[in-house]
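Peer 1: for reference, the sequence and a predicted model appear below.
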Amino acid sequence: MRINYDFGDLEAFLAVKETGSFHAAAQRLNLSQSAVTRRVQKLEDALGSQLFERTTRSLKPTLAAKRLQARAEAILEDAQETTRAMRDESVEFAHQRGAVISVATIATVVAPLLLPAIRAFRANGHTARIRFLDGSANEVAEAVVAGEADFGLCSIPMLEPLTEFVPLFDDRIVLAVPTEHPLAKRATASLNDLGDTPLILPRRGTGNRLLIDEAIARARTPLSWTYEVGRSTTALELVENGMGVALLPQSATRSANVATCALTAPNIARSVGLLSRLGQKDTPAVAALKTAIRSVV
């Protein structure tokens, strides 16, 4: 059966029934009297029943009107409840989305930078959940460009065209050496001091390796590696077990059981910063976490 009336028709009917006047119903609904009349007539045609007996002096509801009233009120109440529920769910969903911050980050800055920032973020009363997307610098940049992350923390040798990079600090490349190695007692060292000690380098294609290769090329210092690894944690495991010395960002060695000495000749550093999509507007929670990160630096 096709339904040829709508909620507006039922509202007009109830207003007329309750006020006893087309004129008063029109004022209640903020409609013209003729519009209310048309809606009631449309409802009568759809139901095949007369709802009001009209005379020049009075307006009386029919038996059909009395039977319809309770059902019309129930229909409108159900519709209003459905609308309220849908709006509440939409607001809740929007709140949940706003309450989750996705941060793409390189692993080496989590402990020295991101964790202290999160503690400050929490201390200021922020309760947003935080999703970590940890990976290489290239993976961080890809997550930001794809919109998977609200922002990134990384070092990038080349800026993506759709992103904005704001430097936070320079992270020096240092020599990580076993604690019993002769270089462990020195504050500085150059590549020429390595002698026959096996060298551990980041894998080709990574941002750190690109920085190192460029610095070596400028210094015209021949360099031969013994181990090549994809992650700084793997390099540290090798160093801790006396397998060699590694060229690593200083931030990656802070909590490791290894000794470090500053690298001179060449002096290598990577810029670590916030990576965001161009034109993106931060939510208040995202902006607050960024502020906390900058305060830590």
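Peer 2: Okay, I see it.

Peer 1: rest of the way, CA atoms for contacts and neighbours
Peer 2: Will do.

Peer 1: and stretch 215-231, how far out from the chain middle?
Peer 2: Centre-to-centre, stretch 215-231 and its host chain are 37 Å apart (Cα atoms, centre = their mean, to the nearest Å).

Peer 1: neighbouring contacts of it?
Peer 2: With Cα atoms under 8 Å, 6 or more residues apart in numbering as the test, stretch 215-231 has contacts from 198-203, 206, 235, 265-268.

Peer 1: show me which of those residues are buried.
Peer 2: Among these, those classed as buried by 16 or more other Cα atoms under 10 Å are 198-203, 206, 235, 266, 268.

Peer 1: mind checking which of the residues you listed land in strands?
Peer 2: Counting by DSSP state E, the part of the buried ones among the contacts of stretch 215-231 found in strands is 199-202.

Peer 1: which one of these is nearest to residue 52?
Peer 2: Among those, residue 202 lies closest to residue 52 (Cα to Cα), at 86.7 Å.

Peer 1: before we go on, here's another structure to hold up against the first:
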Amino acid sequence: MTLLAPRLAYFAGVARTEHVTRAAQEMGIPQSTLSRALVRLERDLGVDLFARRGRTVSLTPAGRTFLGSVERALGEVERAAESVRADADPATGKVAFGFLHTMGSETVPGLLRAFRADHPRVRFSLVQNYGEAMLERLRAGELDLCLTSPVPDAPDLVARRLDEQRLRLVVPDDHRLATRKRVRLAEAADEAFVTLEPGYGLRRITDDLCQEAGFKPRVAFEGEEAETLRGLVAAGLGVALLPPPAVRRPGVVELTVTGQRAVREIGVAWLGGHPDTPPVAAFKSFLLSRKGRLLQQGLSSQPGPGGVSSLSGD
């Protein structure tokens, strides 16, 4: 492949014109360079691709078979080049952006709406997932940026803290604590907890806060969605530590946790040492400019029609 690839376009050009001199002129290379490249190509393949009559050439049966595959290969390379050029276009390029499930209903639609007011044709490929999964997709080159929690601290990543959410102890509306406005987390030490699965950032924060309060939570259920956990709390399966909901849910009471710093920090992360395309750089700058008001941006904006080119949820 290393030997053949640079010569494929030369071969296709001569096959198209059936004339070495004319092909060399069209490709802007010396005729001698082209002639030598064709001879080496045939020598490396071990077959004659052309029947020669002076400067005029015609394809042999082997050459005609080879040409079909070469044209497909060159076409695929050209399509790939067009795709990456389009994705990097400052006005119409693409941003691959990941975010937490809990930010999908209000915060992210509001952010996209605000950004696209000044960049209306930038396209987004969106991935909704939990933090560790998104960091792996960053490392695999599948994402340009992601909103995640906790803010990662890894040598291969760059991360910036943007905002924080106060976590609340969510209890059923007929719970013994439901008449309270504030509660110490230690008062829930004997309760069953419904939590996110291990590997989720909010699960790690829940475990750490409970440990800080002097107990290990007794887990009754592990899920993947915060709103599912709220529904299970309403059904009486346990209590939960959760960020504020986008829309108030009946059947539960949300209590302020006192006595310790019960928050989750939200940050933006990207892979270090990788240059940004213009649309990615613009969106990164936009996110960083929202430091301290990222969540307010989402809550103050209503999702508009359109605004996203593609969406995949995990």
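Peer 2: Looks like it came in fine. A quick note: this is a predicted structure, and the numbers were derived from the prediction, not measured.

Peer 1: quick one on the thing from earlier: any idea which of the buried ones among the contacts of stretch 215-231 of structure 1 is closest to residue 150 of structure 1?
Peer 2: Nearest to residue 150 of structure 1 among those, with distances taken as Cα to Cα, is residue 206, at 22.7 Å.

Peer 1: who's in contact with that closest one?
Peer 2: Taking Cα under 8 Å, 6+ apart as the test, what residue 206 of structure 1 contacts is 136-138, 230.

Peer 1: tell me the counterpart of it in structure 2.
Peer 2: The alignment partner of residue 206 of structure 1 in structure 2, by TM-score structural alignment, is residue 200.

Peer 1: okay, now residue 169 of structure 2: neighbour count?
Peer 2: 22 (other Cα atoms under 10 Å).

Peer 1: can you tell me the element residue 283 of structure 2 falls in?
Peer 2: Using DSSP states H and E, residue 283 of structure 2 sits within helix 278-289.

Peer 1: the contacts of residue 206 of structure 1 in helices, which ones?
Peer 2: 137-138 (DSSP state H).

Peer 1: where along structure 2 do the helices fall?
Peer 2: Residue ranges of the helices in structure 2, as given by DSSP H, are 5-17, 20-27, 31-45, 61-87, 107-116, 131-139, 201-212, 226-234, 278-289, 294-300.

Peer 1: can you tell me how far the residue lying closest to residue 272 of structure 1 once chain neighbours are set aside is from residue 219 of structure 1?
Peer 2: The shortest distance from residue 272 of structure 1 to any non-neighbouring residue, by Cα to Cα, 6 or more residues apart in numbering, is to residue 155 (4.5 Å). Computed as Cα to Cα, to the nearest Å, the residue 155 of structure 1 to residue 219 of structure 1 distance reads 22 Å.

Peer 1: likewise residue 246 of structure 1?
Peer 2: Taken as Cα to Cα, the span from residue 246 of structure 1 to residue 219 of structure 1 is 18 Å.

Peer 1: can you check residue 230 of structure 1 too?
Peer 2: Going from residue 230 of structure 1 to residue 219 of structure 1 by Cα to Cα gives 24 Å.

Peer 1: how about residue 80 of structure 1?
Peer 2: From residue 80 of structure 1 to residue 219 of structure 1 the distance is 74 Å (Cα to Cα).

Peer 1: re the thing from before, which among the contacts of residue 206 of structure 1 gets closest to residue 60 of structure 1?
Peer 2: The nearest member of those to residue 60 of structure 1, counting by Cα to Cα, is residue 138 at 77.1 Å.

Peer 1: the equivalent of the closest one over in structure 2: neighbour count?
Peer 2: Residue pairing (TM-score structural alignment): residue 138 of structure 1 is matched to residue 132 of structure 2. Neighbourhood size, residue 132 of structure 2 [other Cα under 10 Å]: 16.

Peer 1: cool, and residue 181 of structure 2?
Peer 2: If you count neighbours by other Cα under 10 Å, residue 181 of structure 2 ends up with 11.

Peer 1: surely it touches residue 255?
Peer 2: Yes: the criterion here is Cα atoms under 8 Å, and residue 181 of structure 2 meets it with residue 255 at 5.3 Å.

Peer 1: from memory residue 144 of structure 2 sits against residue 279, does it?
Peer 2: No: the criterion here is Cα under 8 Å, and residue 144 of structure 2 misses it with residue 279 at 10.3 Å.

Peer 1: between the two, which contacts overlap?
Peer 2: residue 95.

Peer 1: which one's the longest strand in structure 1?
Peer 2: The strand that spans the most residues within structure 1, counting by DSSP E, is strand 163-177.

Peer 1: chain center to that strand: distance?
Peer 2: 24 Å.

Peer 1: okay, angle between it and helix 207-219 too, please.
Peer 2: Using axes from the mean of the first three to the mean of the last three Cα atoms, to 10 degrees, the inter-axis angle of strand 163-177 of structure 1 relative to helix 207-219 is 70 degrees.

Peer 1: number of residues surrounding residue 12 of structure 2?
Peer 2: For residue 12 of structure 2, the number of neighbouring residues by other Cα under 10 Å comes to 19.
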